[in-house]
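Trainee: Have a look at this prediction, sequence included:
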Amino acid sequence: MKKPAIALLLLLTACSSTPDPRPLSIPEAERLALVRFSNYTTGVSAFTASVPSPGGKLQLNGRVDFVNHLGYAGMRTDGRDDQFSQGMVQWNLGRIAFATTPSTTPVDPVPPADWQVRDLQERGSELDGALRLLVNLGSDRPENSQLLLQSSARWLR
C-alpha cells in the first residue's frame, strides 16, 4: 500500500514559520487537482495520523479505501493505558464504530467485537473531522485546476 495523500495532508497541517498564505501557482494547482484522483486510482492506502483531542493525542495506524470511502485503524491515546484508551475504529462518510480491544493492529477480517456505532459529528470532534477528511481524499476524476486557481485555494506553508 502507498501513502500518497498522507504526505499532502501532513504538508498542509505542518507547523512552520513561513510567510502568510498565498495563492497557488499554476504547477501547484495542477498537482493539487490530481491528488484525490491519484488516491482513488491507488484504491487502498496505509496511513498513520496523530489527532489532537481533549482526552489526549490520538494515534491512528490503519488503512483507508479511497474508492469506497471506508477506513479501519488501530487507535491509542498517548499517555494513557486504561481500557478505554485504545482499540479499533472503523468509519465511512457518515458513521464511526469503535471497539475496545487489547491490540491496536488492524487485522483481516475485522474481528468480531462489541462495536459502538454512532453518526460522525459535523462539528466539535477533532477525530470525526480528521476521519471524514481522510475518506474524502479520493475522487473518480481530477479536479479542475483552473477552478482551483480562481477559488480561495491557498498555499499555507
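Mentor: Now that the structure is in, tell me what you want to look at.
Trainee: switch to C-alpha atoms for all contacts and neighbour counts from now on
Mentor: Will do.
Trainee: residues touching the most centrally placed residue in the chain, list them.
Mentor: Most central in the chain under Cα atoms, centre = their mean is residue 134, positioned 2.7 Å from the mean C-alpha point. If a contact means Cα atoms under 8 Å, 6 or more residues apart in numbering, then residue 134 has residue 64 as its contacts.
Trainee: residues making contact with stretch 37-47?
Mentor: So stretch 37-47 is contacted by 1-6, 60-67, 137-143 (Cα under 8 Å, 6+ apart).
Trainee: distance between stretch 14-25 and the chain's centre?
Mentor: In this view, stretch 14-25 has its centroid 21 Å away from the chain centroid, taken as Cα atoms, centre = their mean, to the nearest Å.
Trainee: adding another structure so you can compare the two:
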Amino acid sequence: MGAAFLLTGGGSGSSSPRALTSDEANRLAITRFRNYEAHGRAVTITVPGTAGGLVVTGSVDYRGKLGYGVVHGTGRDTSSDGLIEWTATSVFVHPMANAPARAPASPPSSGWYSRALQSSGSSLDSSLAIALGLGSDRPDNAELLPQNGAAWWGRDQVDGHPVDVMTGPSSRDRSGTAGNVRYWVGSDGTMYRVRASVGSASQPVDIDFDTQKYVPVEPAPGVTPAR
C-alpha cells in the first residue's frame, strides 16, 4: 500500500488496534483502486512546517499520475504561494504574489519553473509524492493485508461520511513498516482522508478528499502526464 511513512496521529475510535475483518480488509484493498476508477479526486494537502505550514488545494489525476493546484502558506509569508503541478519525478511551480483560492482550470502558458521532486528532506515534496501514490490500477490482495500488519483503529466521520480508520501493512520494499499510513475509508471503499508523517516534519501530513469540486488536470508547459 504505497511507500513507507511513519505513522502519527489518528482519529476518534478505539485506543488500540485490532485485526481487520474480512469486509474491512476488502475495503482497504480497493481504496486506492477506487481513486483510479474515479480517474481523479479533489484534494487538500496540509503540509506541516516549523516555520509555518503549506496548504495545497487542487486535484490529482490518478490515471495520468499528475497533480495540480494552488499553494498557500499558513503562519508564514507568501513567498511560497502560487500554482504547482507535479509528477512522480518533477515539480513545476508558478509563483504568484496574490495566489487565488482555487487554481485556474487551465494552467498559465508561461512563468513556470521546474525542478526534481526530492525523495527526502522536503515536507512538501514528500506530501506531494504521498498524494500521487494514493491511486492504483488494481486492488491490493485483501488476504495479505492482515498478514502483513494492516489493522483497524476505530470509527470516525469525515464531512458527514461514516468511516473506518485503518492502517496499512508493511510496504513491499521495507519490512516492519506496518501502520505507517492511516486511512479513513467509507463503506464502499472510498478514501476520504489519509494521514502520514514525513521524516522532515514533526507533525503529520493530512490529505483530505472531495474538499471542493474535482477539476480535470491539464498539463502545464513541459509536463508530460503518464497515459
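Mentor: Thanks, I have the structure now. Owing to the predicted nature of the structure, the values given are computational and were not obtained by experimental measurement.
Trainee: Just give the TM-score of the two.
Mentor: TM-score for the superposed chains, counting by TM-score structural alignment, normalised by the length of the first structure: 0.81, backed by 145 aligned residues with a Cα RMSD of 2.1 Å.
Trainee: ok, back up a step: what's the residue nearest to the centre of the first structure aligned with over in the second structure?
Mentor: Under the alignment by TM-score structural alignment, residue 134 of the first structure pairs with residue 131 in the second structure.
Trainee: How about residue 120 of the first structure?
Mentor: Per TM-score structural alignment, the equivalent position to residue 120 of the first structure in the second structure is residue 117.
Trainee: in the second structure, which spans are strands?
Mentor: Remark: strands assigned in the second structure by DSSP state E are 40-47, 53-61, 66-74, 82-86, 90-95, 113-116, 151-158, 161-167, 181-185, 191-196, 205-209.
Trainee: Tell me which of these is the most buried.
Mentor: With neighbours defined as mean count of other Cα atoms under 10 Å, the strands of the second structure peak in mean count at strand 181-185, which reaches a mean of 27.
Trainee: Show where that one falls in the first structure, residue numbers please.
Mentor: Strand 181-185 of the second structure corresponds to no residues in the first structure, going by TM-score structural alignment.
Trainee: That strand versus strand 191-196: what angle between them?
Mentor: 160 degrees (axes from the mean of the first three to the mean of the last three Cα atoms, to 10 degrees).
Trainee: Next, the angle from strand 181-185 of the second structure to strand 161-167.
Mentor: Using the same axes, to 10 degrees: strand 181-185 of the second structure against strand 161-167 is 160 degrees.
Trainee: so what does strand 181-185 of the second structure touch, helix or strand wise?
Mentor: Judged by 3 or more Cα pairs under 8 Å, 6 or more residues apart in numbering; DSSP states H and E, strand 181-185 of the second structure is in contact with helix 22-37, strand 161-167, strand 191-196.
Trainee: rerun that using 6 Å as the cut-off
Mentor: Applying 3 or more Cα pairs under 6 Å, 6 or more residues apart in numbering; DSSP states H and E, we find strand 181-185 of the second structure packed against strand 161-167, strand 191-196.
Trainee: how about residue 71 of the second structure, what's its match in the first structure?
Mentor: The alignment partner of residue 71 of the second structure in the first structure, by TM-score structural alignment, is residue 75.
Trainee: try residue 53 of the second structure
Mentor: Per TM-score structural alignment, the equivalent position to residue 53 of the second structure in the first structure is residue 57.
Trainee: Ok, residue 104 of the second structure next?
Mentor: So, by TM-score structural alignment, residue 104 of the second structure is matched to residue 107.
Trainee: Neighbours of that match, how many?
Mentor: Neighbour count of residue 107 of the first structure, defined by other Cα atoms under 10 Å: 13.
Trainee: And for residue 108 of the second structure?
Mentor: Residue 108 of the second structure: 12 neighbours (other Cα under 10 Å).
Trainee: any idea how far it lies from residue 93 of the second structure?
Mentor: From residue 108 of the second structure across to residue 93 of the second structure, the span is 11 Å (Cα to Cα, to the nearest Å).
Trainee: what does residue 65 of the second structure give?
Mentor: Distance, residue 65 of the second structure to residue 93 of the second structure, by Cα to Cα: 17 Å.
Trainee: show me the contacts for residue 92 of the first structure.
Mentor: For residue 92 of the first structure, the contact set (Cα atoms under 6 Å, 6 or more residues apart in numbering) comprises 69-70.
Trainee: which position in the second structure aligns with it?
Mentor: Alignment note (TM-score structural alignment): residue 92 of the first structure maps to residue 87 of the second structure.
Trainee: Run through who's touching stretch 150-157 of the first structure.
Mentor: 18, 21-24.
Trainee: ok, of those residues, which come out buried?
Mentor: Neighbour counting by 16 or more other Cα atoms under 10 Å classes 23-24 among the contacts of stretch 150-157 of the first structure as buried.
Trainee: before we move on, back to that, between the helices and strands packed on strand 181-185 of the second structure, which one is closest to residue 144 of the second structure.
Mentor: Residue 144 of the second structure lies closest, by Cα to Cα, to one member of those: strand 161-167, at 13.6 Å.
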